[in-house]
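Visitor: Sequence first, predicted model second:
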Amino acid sequence: MHHQALRLLLAFLCSTFLAASAYANLPDSILQKIKKPTPEEEVGELISLARYYSRTSTVEFAQVLAEEGLKRAKALKNDSLVLKAKFILGSCYEDHGYYRLAAKTYQKGLALSKEKGTLEDQSQFLNAIGICYDYLGKYNEAIEVYLEAQKINEKLGYEKDMAYVLINIGLIRFNQKNYKEAESTFLRALKIGEKLDDDEVRALVWSNLGMLENERNDLDKTLYYQQKTLEIDLSHDPINPNWVGSDYSSIGEVWMKKGNPDSALYYLMKGLEIKKISMANRPLVTSHIQIAEFYLGQNKWGLAKAHIDSAKAIGHDLEDPTIRLEILRIDARYLVATGRGIEASALYENYIRLSDSLQQAQNYAAGKLLEEEFDLELRARDLADMEMQLLDEKEKSRSMRIALVLFLILIVLLVWLYFLNLHKNKELHTKQELLDKALAELQKRNEEINLKNEALEDALSTKTRFLSVISHEIRTPLHVIMGLANSLKEECKDPEHRRSIEILYDSTLQLIQLVNEVLDLNKLEHGSVKLKLLPFSFKQMLNTLKGAYTVECKRKNIGFEMNLGENLPEYLLADRIKIEQVVNNLLNNAIKFTENGQVKFEVKLLEENKDQALLELQVIDTGIGIPEKDQVNIFNPFYQADGDTSRNYGGTGLGLTITKALVELMQGTISLDSTPGQGTKITLILPLKKAKDPQNGESALQSTWKWPEGKTLLVAEDHPQNQMLLKMMLTRIGATATWTNNGAECLKAALEQKYDVILLDMHMPVMDGYEAAQHLRKKFGDSVYLMGLTAANIDEVNEKAESLFDSMLFKPYPQEKLYKLLEAAVNK
C-alpha cells in the first residue's frame, strides 16, 4: 500500500508540475490564438480539407490532413470527429491501393460507430469495407457486408445509399463473370436513380452498363453509355478527376476496339492527363496499362515500354492483386512482341502462379495472423506473471530503502524536467516568431498577387473593350470601301482600271479577314465563343463550298476535287458558321500555298447512331508542305514556318490557331501530316448531332429581281458614307426609301406612315437600333419586317437582339446578301 501511495503521489506531482510550467511559459500571442477557434472547430476544418483534397486534388496531401485530424480528434475524445477522420483516412488509403490498410481502418471505424455512432455511420463503413474486399478478391465477404449495409439503408429509408449498394453488388457479379445477374442488379439501381432523378446514380450505373456491354462486345452501346456518363461527370463543380479520367479512358478503349486509333489515343491520353490531377495510384496504373495495350497494337514498342515502366513504378507497392496480374500480363505481352520469348515465358509462369495462389495466400495470411495473436496473448500472460512476482519481491524489501530511492529519482526527474521544459519553451517561442514572420510574409505576397491579378483582369477587360470598339470603327469604313469598289468594278469598262479596282476590293477583303482573325482569337482566349446549334442542310453547305472553291482554284490554274463518302447525313444540328469558318480556313490555306497540282476536299462518315454522326473531313494539297521541325508549332498564334513564307504568301499565322480552337470547342480533333515539297494533309474528326429536315429552304436570288411596286421601305442610318453606299445598292433594284439619321426619327416616320420593311443600324445617336426596334415591335408587332445593320461581330449580337429583328446583316456585306434578304422580306 505504501508503494502504491508513493507511485500515485509521484504521478500527481509530475503531471501538475508539467501542466503548470507549460501553461505559464506559453507566449501571449499563442494563448490569444488558441482562444479564437475551439479545438473541435480546428479538427473539423482539417477533416473538411482532407475530404475536399481526396475528391479533387492530391491524395497524399489529403492523407496527411486526415491523419492529423484523427490524431487531434482522439486527443479531444470526440467520437463524432474520430469517425469522420477514420472514414476520410480509409478512403485515402483506398485511393493509394492499400486495401488491407484501408479495410482495417474502416473496421475500426465500424466498431466505434456500433458503440457510439449512428446507423448511418455503420452503413457508410460497411459499404467502404465491401469495396476493399471486392478489390482484394474476397467476394463472399464483400457480399455479406453489403447485405448488412442494405438492411440498415432499408431501415433508414435511404434510397440513394440502397442504389450504391446494388451497384457494388453488381460489380462483384461482374467480376465473377455472372453478367446476367450483374445487369439485373445494375438496372435495379438505375430504377432507383430514375425515381430520385439523381444524375450521380445514373452516371455510375451507365458507366457499369458500358463496361458490361464492352465484355459482350457491343461497342455501340458501350460508347453510348460511356459518353452519357462523361457528360454527367463533367457537369460536376468541381469535377472528380478519377471519375472523369476513367470515363475518357473507357471511351478510348472502345475506339481502340472499333479500329479508330486517332480517337482512341486522344481519349486514352486525355484520361491519363486528368487522372494525374488526383495522383491516385490505382487509376494511374490502369491508364498506363491501357495506353501500353494501344501502342502494342500499333507496333510502337518504345512508347508501349515507356508506359509499362510507368505502370510498374507506380504500382510497385499496390496491394491490389488484380493490378499486379495486369502488370505481369502486359509486360509479358511486350516481351513476346519484341521477340524475347524466354523472358515472357517466365513472366507468364509468375502470372499463373500468382493467380492460382492468390486465394491460398489469403487463407495462409489469415492463419498466420491468428497464430501471432495467440503468441501475443501468451506473452502478455507471462509478462503479467513476472510482474506479480516482481511485486511480491518488492513487498519483501525494506520500505525505507524504496522510499529513499524513489525520492532521489523524483528530485532528479523534477530537475531534469524543469530544464527540459525551459529549453522547450525557448524553442517554441523561437519557432512561433518564425511562423508569425512567415505568415506575415505570405499574407503580403498574397496581397501583391491579388493586386497584380486585378491589374491583369483590368488590362484584359480594357483590351477586350478596345478590340470591340475598334472593330466597329474599322468595319464601318471598310464596308463603304468594299461596297464602292464592287460598284465601280461592275460599272468600269476599262480593263486596266477594272484590274486596279479588283486589287482594291481583294485588299479590303484581306483587311476584313485580318480584323476578324484578331477578334476571333481574343474571344477564344477568353472563352466567350459559344456554339449556336441550329438545324441546316449539310449537303447544301458542301455544294456551296464546291462551287465557290472550284472558281477560286480555276483563277489560280490549279485543280479542285471534292469527294463525298456514302451515307453522309442530310441535315445536322450544329453551328454551321463555325464549321464553314474551319473549312474555309483550311481550304484557303491549301490554295494559297499550292502553285501547281490540285487541292482535294474529302468528307466521309466514320460512325453513326440514331442521334449522332462521327465525320472525317480532310483537306489535301500538293503545295510547299511544312518541315517536320515546324509542325509542332504550326497551330500556335502568329507562327509561320519561316520568314520567306510570310513574305511570299502573306497572312498573320492565326488561321490554324483559330481553326484548332474551334474544332476543340466542337469536341473534335485535328491532325496534320505534311512532307516538304510534296504537300500537306489535314484531318478533322467531328462528332456532330443529326437533325431532321428544318424545312426552311431558301430560294436562290434571281439576278433580275427588282423591288416590287407598292412596297414601302424606311432606312435609319447615321453614317453619311453608309447612306450613300446603301442608296447606290437600292437604286440598282429600283427601290426608293425614306431616310432617317437615328432611331427617334425612324420611329416618328413609322408612326406617320406604314412601311413594309424597315432597315435599322444598331449604333446611332439619340436612339440606337435596339431601342427603336423595341418600340416598333410593341407598336406594330410582326406586321412590319425589321432588318438590323451592324458592324459588330456576329458573336457580339445577343439573343435578345436576335428576337427583335427578322434578320441581321453584318458589315461589310456584299450587295447580293442585301438583295437576298430584301426579297425574303417582301415575300414574307
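Guide: Happy to help now that I have it.

Visitor: CA atoms for contacts and neighbours, from now on please.
Guide: Fine.

Visitor: Could you report the neighbour count for the residue nearest to residue 532 when sequence neighbours are not counted?
Guide: Of all residues not flanking residue 532 in the chain, residue 575 sits nearest, at 5.1 Å (C-alpha to C-alpha, 6 or more residues apart in numbering). Neighbour count for residue 575, taken as other C-alpha atoms under 10 Å: 17.

Visitor: Equivalent analysis for the one 5 residues further on, please.
Guide: Residues within reach of residue 580, counting by other C-alpha under 10 Å, total 14.

Visitor: Equivalent analysis for the one 4 residues further on, please.
Guide: By the criterion of other C-alpha under 10 Å, residue 584 has 16 neighbours.

Visitor: how much space is there between it and residue 753?
Guide: Distance of residue 584 to residue 753, given as C-alpha to C-alpha, to the nearest Å: 44 Å.

Visitor: next, the one to line up against it:
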Amino acid sequence: MLLKTKGIFAFILFLVTISSFGQALYKETTKINDSVDYYLEIALFNKEDKNSFNKAIIYTEKAILFAKANDLEPKLADCYLILGGIYYDLQKPEKAIEHFIRSINIYTKENPNPNLALSYYNLGKCYLEQDKQELSEIYFKKAASIYQEFEFYDAIELINVQKGIIQKNKGNFLEAEAIFKKAINNISNQDALADTKVEAFFQLGEIQFLNNNFSAAIEHYNDALKLNEQSIYNIALEKKILKKLSRAHNKNSDFKKSNEYLERYVKISDSISQFYSKYLSENTFEKVEFDKQLETIENLDKEKKNQQKTLRFSKLISILSIALISILSLLSLSLYKNNKIRITTNKLLKDKNRELTKEKEKVEKASKARAEFLATVSHELRTPLNAINGITYLLLQEKPKKSQLNYLNSLEFSGKYLLNFINDILEINRLESDKVVVEKISFNLNELIENIKVSFNEFIVTNNISYVQNIDKSIDYNIIGDPTKLSQILINLINNAIKFSKNGEVIFSVKQQKAEDNLVTLDFEIKDTGIGIPSEKQKDIFESFSQGSVEINRTYGGTGLGLSIVKKLLSVLKSDIELTSEEGKGTQFNFSLIFEKGNNLPKVETEVTNSDSVFVGKSILLVEDNKINQMITKKMVEKKGMTCEIIDNGEDAIEHLKSNSYDLVLMDVHLPGINGTEATTEIRKFNSEITIIALTAISLNENREMLLSFGMNDVVTKPFIPENFYDTMAKYLTKA
C-alpha cells in the first residue's frame, strides 16, 4: 500500500519551478518559459480539478515540444516529471518510470535540486508498486539525501513512512513500527502532513493485524479514524480504515461491532452524489415543464379577457376567438404529449448508451488484460529460452558425437520454433495496440524478393518444391514504402505455400497494375498446388491460432498466427487480402499495394569480408547480472577470437570504463541498482565514442527508439540468433 503524496510535493515543485524562471535568462527566454509554464498550468488544472487526464497529457506534450524547440533542458525535465506523475495516477507505472528516468537524466546534468529528489521519490514509488523493493529503497535514499541537503524535513518524513511500508512488507515489523511511531511524534494533528500521520497509525494497526493481535490493531485503527475525522477527513482513508476495523472486530469475534463498521463502510460507498444529481436534474425538468404549463394558462387567461372585450363588439369575433383558443389548447396538449414521448425515448436511449459504454469498457479491459498477459508471458519466456538456444548453439559448435547430434538438432529446432511462436505473439500484440507506424523507405523490390527466396532455398529443397518467380520487368525502378512489413507479409505467405505443398509447385508473381504520376499499384499473387483449405474453414482462417484442422496442426506444425499477422499488416497498409482455395487442389492469395516511385539507383555490390577476421583480437566488456547469460555470451564472444571482461552491475561498469578502454560494450538493460539505460547515459558524459549495444528480453519493435535515445548504438533482443548477434557486432567492429 502506497502513501499518496499531496500538497507538500506539489508546493515544492511549484516553488522550484517558479524560482528557476527569470534567473540568468534574457527577456525573450522568459517569455518562452512562461509559455511552457502556461501549458503545464493547464495540464495540472485538467488533472487535479477536472480529472481530465487526456487533456492533461495533451498539454504536457505541447509543453515538451515547446521546450525541445527552444532548447530549454531544465523546463523539459519539469515536463517529463509532470507527465510521469500523470501516468502514475493512470496506474501505468511502466510509462511513468520511463518519463521519471528522462527527467532524472536531465536534472543530473545540473546541480542537485528538489525536483531531482521528487523524480527519485516518484521512481521509488513506481518500483514499490511493482514489488521491486530493493530498487525502491535505492531511489528513496537518493531522494532523502537531496531533501536533507535542502532541509526539507517534512518531505523526508514522507519518505520515512514509505521506508516503513517497505520494512513491513519485508516482515521487519519492529523496524517498521519504530519508523511509524517516529513519524507520529514528529507530525502534529494540524500539520499539512496530517494524512501521513493517519497513514502511520493505520500501518501500526496493519502490523498488529498481521501478528494476530486484533485488539491492539483495533486501537491503532481507531486512532487513525479519529484523527482523520478531526483534521483532514479524507473519504478514501476513512473507507480503508472502516473496512479494516470491520475485519479486525470480526477476527476478534465482536460481530456486532464488525457489522456496524461494515454498514458505515457501505453507506459511504453508496453513490449518494449520483442519486442527488439525478434527483435534482429530474426535478429541474419538472419545474421547467410546470413553468411552461403556467405560461400556457396565463396566455389562456389573456385570451379570455380579450374574448370578454370582443363580445361587446361582435358575436362572430367571439365564436372565432373560442375556436382559436380550442385549437391552441389542442396544439398545446399535442406538443406536451410529444414532448413527454421524446423525453421517455431519450431516457431509454441514454440508458442503452450507458449499458453499451459499460460493455465496451469491459471488452477493452479484457483485451488489455489479454495483451498484457501475452506480453508478460512472452517476456518471461525469453530469458530461459536464451539459455536453451545459446547452450545448444555452443554444443553444436563443439563437434558432438553422432549419437548426440540428433538430440541437439531436435533441441535447436524446438528452441527456434518456440522463439518464432513468441515473436508471433508479440507481433499480434503490437499490431492490436494501434501503435504501428508505417515507414516510407526507398528500396529495390527485386533485391527484396531475391533475398526472401534465398532465405527459403533450403526449405524449398527439403520439401521438393518447384518454385517459380514471375516479376514484372517493367518495374525497373526503386519504390518507396515499408519494406519490413512487405517482407513479413511475403515471408508468411510463401512459408505457408511451401509447407503445405510438399512435392508440388509454388508460383510467386508481381505485376504492375497501373502507374499514375508518382504512384504505382502492384498486384502480388502467391499460388500453390498444396492441400488447399476446406470451404467451411476459409472464413476463419485469418483468425489468431486458427488452422484448417487439428490433423493439419499435428502433421505440419505451426501456430496459426501467420495469416492473422498478414491480415493485420495489410490493414495497416490500407489493403486487404483475397483467398481462393479448393481442398486437395491448392490455394491462391492475392493483394494489392500502392507505392511511391523512387529513383533508378545503381545496384551496390556489397564487399564480402571474412567476418571472423573482424573479431580476432577485439576486446569486449559484457555488463550482465545473470550468471547463465554471462557464461553463454562470453563463450560466444571468445569463440570468435575476442577477449571478454564481465561486470555484473551498472555502477561498477561506469567506474571501470573511466580508466579502461574496449572495442565494444554489451550492456544488459535490466541490471540491479542503476539499469543499463542509466549506466549508458553516465558513460556518454565522459566517453561518446565507444560502441554500446543493448541486450534485452523486451520487444524490439516497441522499445528500440527509447533505448537508442539513451545513447546506445544498437539493440540485440534475447534470445538472440547467433548470426544476427555476430552481424550486429561485426558492423561496428569493422569501423573500429
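Guide: That came through, no problem. All values derive from a computational prediction rather than experimental measurement.

Visitor: Give me the TM-score for this pair.
Guide: The TM-score (TM-score structural alignment, normalised by the length of structure 2) is 0.52; 424 aligned residues with a C-alpha RMSD of 3.2 Å.

Visitor: picking up where we left off before, could you pull up the residues touching the residue nearest to residue 532 of structure 1?
Guide: By C-alpha atoms under 8 Å, 6 or more residues apart in numbering, the contact list for residue 575 of structure 1 reads 531-534.

Visitor: go again using 10 Å as the cut-off
Guide: With contact set as C-alpha atoms under 10 Å, 6 or more residues apart in numbering, residue 575 of structure 1 has these partners: 530-536, 666, 688.

Visitor: ok, the corresponding residue of structure 2 for it to residue 440 of structure 2 distance?
Guide: Correspondence of residue 575 of structure 1 to structure 2, assessed by TM-score structural alignment: residue 482. Distance, residue 482 of structure 2 to residue 440 of structure 2, using C-alpha to C-alpha: 5 Å.

Visitor: Mutual contacts of the two, please.
Guide: residue 595.

Visitor: Surely residue 636 of structure 2 touches residue 392?
Guide: No. In this structure, residue 636 of structure 2 is not within contact of residue 392 by C-alpha atoms under 10 Å, at 11.6 Å.

Visitor: Remind me which helix or strand the alignment partner in structure 1 of residue 410 of structure 2 belongs to.
Guide: Here residue 410 of structure 2 is matched to residue 503 in structure 1, going by TM-score structural alignment. For residue 503 of structure 1, the host element (DSSP states H and E) is helix 495-526.

Visitor: how big is the offset of that helix relative to structure 2?
Guide: With mean C-alpha distance after the TM-score superposition for structure 1, helix 495-526 of structure 1 departs from structure 2 by a mean of 2.2 Å once superposed.

Visitor: Which positions in that helix come out as buried?
Guide: 498, 501-502, 504-505, 508-509, 512, 514-515, 517-522, 524 (16 or more other C-alpha atoms under 10 Å).

Visitor: same question, stretch 207-223 of structure 2
Guide: For stretch 207-223 of structure 2, by 16+ other C-alpha under 10 Å, it's 207-209, 213-223.

Visitor: Over in structure 1, find the residue span that stretch aligns onto.
Guide: Aligning stretch 207-223 of structure 2 against structure 1 (TM-score structural alignment) gives no matching residues.

Visitor: Not including adjacent chain positions, what is the nearest residue to the aligned residue in structure 1 for residue 652 of structure 2?
Guide: By TM-score structural alignment, residue 652 of structure 2 lines up with residue 745 in structure 1. Using C-alpha to C-alpha, 6+ apart and skipping the chain neighbours, the partner closest in space to residue 745 of structure 1 is residue 716 (7.9 Å).

Visitor: ok so, going back, doesn't residue 485 make contact with the match of residue 410 of structure 2?
Guide: Yes. Under the criterion of C-alpha under 10 Å, residue 503 of structure 1 makes contact with residue 485 at 9.4 Å.

Visitor: Between these two, which contacts overlap?
Guide: With C-alpha under 10 Å, 6+ apart as the test, residue 503 of structure 1 and residue 485 reach no residue in common.

Visitor: circling back: quick check: the farthest pair among the contacts of residue 575 of structure 1?
Guide: 530 and 536 (17.7 Å; C-alpha to C-alpha).

Visitor: Those two - which one has more neighbours?
Guide: residue 536 (23 against 14).

Visitor: from the contacts of residue 575 of structure 1, which would you call buried?
Guide: So, by 16+ other C-alpha under 10 Å, the buried ones in the contacts of residue 575 of structure 1 are 535-536, 666, 688.

Visitor: all strands in the stretch 401-550 of structure 1, in order from the N-terminus.
Guide: 534-537 (DSSP state E, counting those that start in this stretch).

Visitor: hey, where'd the helices end up in it?
Guide: 495-526, 538-555 (DSSP state H, counting those that start in this stretch).
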